[in-house]
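# Kindly return the folded structure for what I paste below:
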Amino acid sequence: MSPVFSHGSLRLYLLSLLAEGPKHGYELIQSLSERFGGTYSPSAGTIYPRLGKLEEEGLVTKESDGRKTVYSITDAGRRELEERRGDLDAIELELTDSVRRLADEVRIGVTDAMRSLKADLASAARQATQAASGAPSVSTEEPDLRTRSRIALHDADTVIAQFRQQLRSDLRGQVETGALTDATVRQLRDDLDRVRNGIRATFGTTTE
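Reported below is the predicted structural model:
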């Protein structure tokens, strides 16, 4: 995934990493992961196509080092970095915001998972106590349904968080070109309302 970078930002940031010294693809992935505290790690399918594009533009070169391909920035690449120093500073600020946002989402996800786990353990403990005392037990089907619902909720939270990250990246890319308008925001609101109503329709109940 690449939702934490707006359009064109990752390309420039890769150049800045190579300006620190030659690196192979895995080292670049590791460097990005470290800068995000492990909350974001780009895939090889994200990194290598951009490196290939940078090579085509003459901004980086590559050479084989055993079984690895090492990339180095060229003089042209350094000139572009210098010319776009302001853009790079803006990307650093953007990354600071992204790291904070991703960390918040991770904390929320962990907190929700712990709450669900505690509820499941409490339910299991009550059933065990009832079984040991010979007291009438509630149907085992309902707790199972609740457990599955909690797991589904956690999965839904993950899907929503990923969608938010990806869409936010798309919108930021449009800001750079001045293409984001009120009409886009209205369209977004209408589409999200339709999606929400469609999801609510699957609940089998009427809600206001």
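# only C-alpha atoms for contact and neighbour calcs from this point on.
Noted.
# Does anything pack onto the longest helix that the chain contains? Which helices or strands?
Counting by DSSP state H, the longest helix found in the chain is helix 85-133. In terms of contacts (3 or more C-alpha pairs under 8 Å, 6 or more residues apart in numbering; DSSP states H and E), helix 85-133 is packed against helix 9-19, helix 141-177.
# Reformat those helices as JSON lines; add mean neighbour count.
Converted to JSON lines, those look like this (neighbours: other C-alpha atoms under 10 Å):
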{"stretch": "helix 9-19", "mean neighbour count": "18"}
{"stretch": "helix 141-177", "mean neighbour count": "14"}
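# And the ones you listed: which comes nearest A125?
Across those, A125 has its closest neighbour in helix 141-177 (11.9 Å, C-alpha to C-alpha).
# Could you check how far that closest one is from the centre of its chain?
Taking the mean of its C-alpha atoms, helix 141-177 sits 10 Å from the chain's own mean (C-alpha atoms, centre = their mean, to the nearest Å).
# Next SSE downstream of that helix?
Once the chain leaves helix 141-177, the next helix or strand it forms, by DSSP states H and E, is helix 182-201.
# circling back to that earlier point, any chance of the helices and strands packed on helix 85-133 in TSV, plus distance to R67?
Below are the helices and strands packed on helix 85-133 laid out as TSV (distance: least, C-alpha to C-alpha, whole Å):
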stretch	distance to R67
helix 9-19	19
helix 141-177	34
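# To V60, which of those lies closest?
helix 9-19 (8.0 Å).
# Show me what the closest one is packed against.
helix 25-35, helix 44-56, strand 68-73, helix 75-83, helix 85-133.
# relative to helix 85-133, how tilted is it?
100 degrees (axes from the mean of the first three to the mean of the last three C-alpha atoms, to 10 degrees).
# and the angle for helix 9-19 with helix 44-56?
Using the same axes, to 10 degrees: helix 9-19 against helix 44-56 is 70 degrees.
# Could you also give me the structure for this next sequence, so I can compare it with the first?
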Amino acid sequence: MTPPVFAHGNLRLYLLALLEERPRHGYELIQALSERFGGTYSPSAGTIYPRLSKLEEEGLVTKSTDGRKTVYEITDAGRAELDARRHELDAIEDDLTDSVRRLADGVRAEVNDAMRSLRAELASAAREAKRQATSASASATAAANATHLESARAVHEADLAINEFRQQLRTDLRTHAHRGSLGPESVALLKSRLAEVRADVLATLAER
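Presented below is the predicted three-dimensional model:
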């Protein structure tokens, strides 16, 4: 069983630390936590909002409405609690480093398991193709299996490449968004380039 990312009570204190940096709405807090974990962990709304409500009840944060968003801001009482427990934040950061490492190891293990499973499937398909190829009447079937195997391997490799690109780009975008350097022009460029790549790939497939 995977141990929890945050020890009991640590997420509450960490949310105060994030709000001390600047007021944020709930989704921004989720994004900030995801950035701290390099995209390997993203808390759910069901994890964040009840804790924010509890902090508000305790008078440690306040909330206000900005359009359709609810913005949370630390109070003087919240800053006082942070100051009193400042030494605990260093320990929490150490725990987060261990959690990031543990989650990254888990991701690598999942990738390795997927690769081992693929190799086993490839070996099984190769044996089946060899068995069917022993008869002349099965030669066409073997060729079809080989083509299917090649396509399946290509799809798997494409999935790995897309997931790796998505993970790396998501982390980069959130980092720049946190710095305030991500604007609509960057998103428009991303959409345009992705559309171009998709069109190029489909054109290549149409030529086969």
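# coming back round to it: now do the longest helix of the first structure: distance to the chain's middle.
14 Å.
# what's the average per-residue distance for it once overlaid on the second structure?
When the second structure is superposed, helix 85-133 of the first structure averages 1.2 Å from its matched positions, counting by mean C-alpha distance after the TM-score superposition for the first structure.
# mind listing what the residue most central in space within the second structure touches?
When the second structure is reduced to its mean C-alpha position, the closest residue under C-alpha atoms, centre = their mean turns out to be G39, at 4.0 Å. By C-alpha atoms under 8 Å, 6 or more residues apart in numbering, G39 of the second structure lies in contact with Q167, R170, T171.
# In TSV, list those residues along with distance to S139 of the second structure and neighbour count.
Listed next are those as TSV, based on distance: C-alpha to C-alpha, whole Å; neighbours: other C-alpha atoms under 10 Å:
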residue	distance to S139 of the second structure	neighbour count
Q167	42	14
R170	46	15
T171	48	20
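# If we only consider the residues you listed, which is nearest to A152 of the second structure?
For these, the nearest to A152 of the second structure is Q167 (22.5 Å; C-alpha to C-alpha).
# ok, the closest one - contacts?
G39.
# Quick check: next helix or strand after the helix or strand encompassing it?
Using DSSP H and E, Q167 of the second structure falls within helix 139-179. Sequence order places helix 184-207 as the next helix or strand after helix 139-179 of the second structure, per DSSP H and E.
# next one: that following helix to chain centre, how far?
22 Å.
# And that helix, what does it pack against?
Secondary elements touching helix 184-207 of the second structure (3+ C-alpha pairs under 8 Å, 6+ apart): none.
# Identify the residues contacting that helix?
Contacts of helix 184-207 of the second structure (C-alpha under 8 Å, 6+ apart): none.
# report the angle between the axes of it and helix 139-179?
Using the same axes, to 10 degrees: helix 184-207 of the second structure against helix 139-179 is 170 degrees.
# measure the residue nearest to the centre of the second structure to R101 of the second structure for me?
12 Å (C-alpha to C-alpha, to the nearest Å).
# hmm, back to that, kindly state which of the helices and strands packed on helix 85-133 of the first structure is positioned closest to Q130 of the first structure.
Taking those one by one with C-alpha to C-alpha, helix 141-177 is closest: 14.2 Å.
# Provide the aligned range in the second structure for that closest one.
Using TM-score structural alignment, helix 141-177 of the first structure lines up with nothing in the second structure.
# now do stretch 75-82 of the first structure
Using TM-score structural alignment, stretch 75-82 of the first structure pairs with 76-83 in the second structure.
# Superposed on the first structure, what's the mean shift for that stretch?
Mean deviation for stretch 76-83 of the second structure: 0.9 Å (mean C-alpha distance after the TM-score superposition for the first structure).
# Buried residues of that stretch, list them for me.
G78, R79, L82 (16 or more other C-alpha atoms under 10 Å).
# and what of stretch 120-138 of the first structure?
D120, Q127.
# just stretch 143-158 of the second structure next, same as before
N145, A146, L149, R153.
# Check the gap between E27 of the first structure and A119 of the first structure for me.
42 Å.
# what's the answer for E63 of the first structure, then?
Applying C-alpha to C-alpha to E63 of the first structure and A119 of the first structure gives a distance of 55 Å.
# Neighbour count: those two, which is higher?
For E63 of the first structure versus A119, the count of surrounding residues by other C-alpha atoms under 10 Å is larger for A119: 15 against 11.
# Which residue of the second structure is paired with the more buried one in the alignment?
Checking TM-score structural alignment: A119 of the first structure goes with A120.
# how near is its match to A126 of the second structure?
10 Å.
# That'll do, ta.
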